[in-house]
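# Generate a structure from the sequence data that follows.
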Amino acid sequence: MKKTFLVLTIIFNYLSISAQSENHHTYYTSSEINLGNYVGIDIGLNYAYKEAYILKIGYSGNIRIPNSQPDDYTSGLVGALTLGLNNPYDQMQNYLMTLGKITRINSKNTIRLNLSAGIGYTIIKEPENWTKLDTDTLGENYSFNYRDYNTISLIINPKIEFPFTKIYGLSLSPMIQINKDRTYFGIGIGQMIGLLKN
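Predicted coordinates:
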């Protein structure tokens, strides 16, 4: 992590020194809901230089019903009352950094293409060792424990962005996260808030 922060500091300093004016810099946050073979969220801090090059530092968290879950698993009455929040899930989290190129689609700059890719530090957590329990309908009918492990992912995240105003916009973004253990693919629908354009 120290190396990542050092690289980010060098990049930000280089861009600041090489800029001729503060108007070359835009900063904004992005947040998306992801739908695909997992579901979840993606949030990020974005820095754009001359509205042409972009750096994003972010987090994505996604879950799905476990592939290993027995067909007759039930969370019981407790699971129903908590709306499934305590249910077991396959989890895939990424701390990510992407770099990209922004291309304007129209002259008013209300539609643009953001072609981004990068890397992510991925944490995968999945239930395993399912054991059938003799229980009533109040609780789960299986016990299990979680296995978690870490890996590095390739992140491919092109976006179509709609910066309707200087401070607010929407985005539509396919995303692929590829690593040696799992692959996430889906689409994100989100919003952007901050200084989006000059």
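# CA atoms for contacts and neighbours, from now on please.
Fine.
# Now do the helices in the protein.
2-18, 76-81 (DSSP state H).
# Please convert those to CSV, extending it with distance to L45 and mean neighbour count.
CSV is the format used below for these (distance: least, C-alpha to C-alpha, whole Å; neighbours: other C-alpha atoms under 10 Å):
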stretch, distance to L45, mean neighbour count
helix 2-18, 12, 11
helix 76-81, 35, 15
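# want to put them side by side, so please do this one too:
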Amino acid sequence: AALAQGRQPLLLERTAGLGGRARSLFARDVDSMIDNGQHVLAASYHETRRLLRRLGQENAIHFQQPLSIHFRFNQRRNFPFRAWRLPAPLHFLLPLLFGAPLSRSDRRYLFRWGRRFRQTVPEQLKPLTVRQWLDEAGQSPLLEQLLWEPLTLATLNTPLRQASAFLLYQVLQKAFLSSAATSGLGLATRLLGEIFARPAEQFIRQQG
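Next comes the predicted model:
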């Protein structure tokens, strides 16, 4: 955006490589390049997808349609989740209600939570962590293990006790509960450094 306005940005990096949390680095113990933590994108990340198109890298991310996640807890317990092609939030909640290994109380809770979610005032979540939000909502340990813990780590790259409840609300609202078409996850097919950092550096240099 700064380059498009004729400005010369000053790029500061804390580490020796470009990319921030989405950078790739050499790991000596495996003698190979790896990503600094595996990231997933959401199909609703419109600005990120616009950046990928500008860098010529949109095909480097595989976007699901609709959302599909296979949860595996141990050798005997797993749960293949797939969003249904229904209006939001039913496309997300009904597969959980009828397919997940939940107790009756958890199913009732999810149904009530889906109704209350749309009445949530986002500003009230800003001081809270996800951990505090879940505790206030009375989440069960099973729902936390099945849904919130992996979802928070995958989308915010932060554990429950530190992640922002406000940011998770935004992710849920825009990425998972807006429509089935935009609920899918985007998975990188190459190293993140090859998708973001290196093309961005080339683009900046080409623009002078």
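# now what about the TM-score between them?
Superposed pair, TM-score by TM-score structural alignment, normalised by the length of the first structure: 0.21. Supporting alignment: 69 aligned residues with a C-alpha RMSD of 5.4 Å.
# Can you say which of the helices of the first structure is nearest to R112 of the first structure?
Minimum separation from R112 of the first structure across the helices of the first structure (C-alpha to C-alpha) falls at helix 2-18, 21.8 Å.
# contact partners of the closest one?
Helix 2-18 of the first structure has contacts (C-alpha atoms under 8 Å, 6 or more residues apart in numbering) with Y49.
# how does it look with 7 Å?
For helix 2-18 of the first structure, there are no surrounding residues in contact (C-alpha atoms under 7 Å, 6 or more residues apart in numbering).
# possible to save the helices of the first structure as TSV with distance to G169 of the first structure?
Output for the helices of the first structure, formatted as TSV (distance: least, C-alpha to C-alpha, whole Å):
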stretch	distance to G169 of the first structure
helix 2-18	24
helix 76-81	37
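# wait, which of these is closest to T103 of the first structure?
So among those, helix 2-18 is nearest, using C-alpha to C-alpha, at 19.1 Å.
# Scan the first structure for its longest strand.
In the first structure, taking DSSP state E as the definition, the longest strand is strand 112-132.
# How about it, which residues are buried there?
112-128, 130 (16 or more other C-alpha atoms under 10 Å).
# measure stretch 155-169 of the second structure end to end?
11 Å (C-alpha to C-alpha, to the nearest Å).
# now swap in stretch 155-175 of the first structure and tell me
7 Å.
# before we move on, the earlier item: return the list of helices and strands in contact with the longest strand of the first structure.
strand 90-104, strand 142-156, strand 159-162 (3 or more C-alpha pairs under 7 Å, 6 or more residues apart in numbering; DSSP states H and E).
# what's in contact with the first one?
So the one you mean is strand 90-104 of the first structure. Looking at strand 90-104 of the first structure with C-alpha under 7 Å, 6+ apart, the contacting residues turn out to be 51-66, 111-127.
# again with the last one
Contacts of strand 159-162 of the first structure from elsewhere in the structure, counted by C-alpha under 7 Å, 6+ apart, are 110-115, 169-174.
# repeat that with 6 Å
Outside of strand 159-162 of the first structure, the residues within contact range by C-alpha atoms under 6 Å, 6 or more residues apart in numbering are 110-114, 169-173.
# Out of the helices of the first structure, which is closest to L154 of the first structure?
Here helix 2-18 is closest among the helices of the first structure (C-alpha to C-alpha), at 15.7 Å.
# So what angle separates the directions of the closest one and strand 90-104?
Angle, helix 2-18 of the first structure to strand 90-104, by axes from the mean of the first three to the mean of the last three C-alpha atoms, to 10 degrees: 10 degrees.
# for the contacts of strand 159-162 of the first structure, which one is nearest N34 of the first structure?
S173 (8.9 Å).
# ok, and the closest non-adjacent residue to that closest one?
K159 (4.2 Å; C-alpha to C-alpha, 6 or more residues apart in numbering).
# Looks like A165 of the second structure contacts R131 (just checking).
No. Applying C-alpha atoms under 6 Å as the test, A165 of the second structure and R131 come out as separate, 7.9 Å apart.
# of the two, who's got more company?
A165 (24 against 20; other C-alpha atoms under 10 Å).
# Excluding residues flanking it in the chain, which one is nearest the more buried one?
In space, A165 of the second structure is closest to V130, 4.3 Å off (C-alpha to C-alpha, 6+ apart).
# do S171 of the first structure as well
Spatially, and ignoring its direct neighbours in sequence, S171 of the first structure is nearest to E161 (4.4 Å; C-alpha to C-alpha, 6+ apart).
# Report how many residues lie close to that neighbour.
23.
# From L115 of the first structure, how far off is T103 of the first structure?
8 Å.
# Nothing else from me, thank you.
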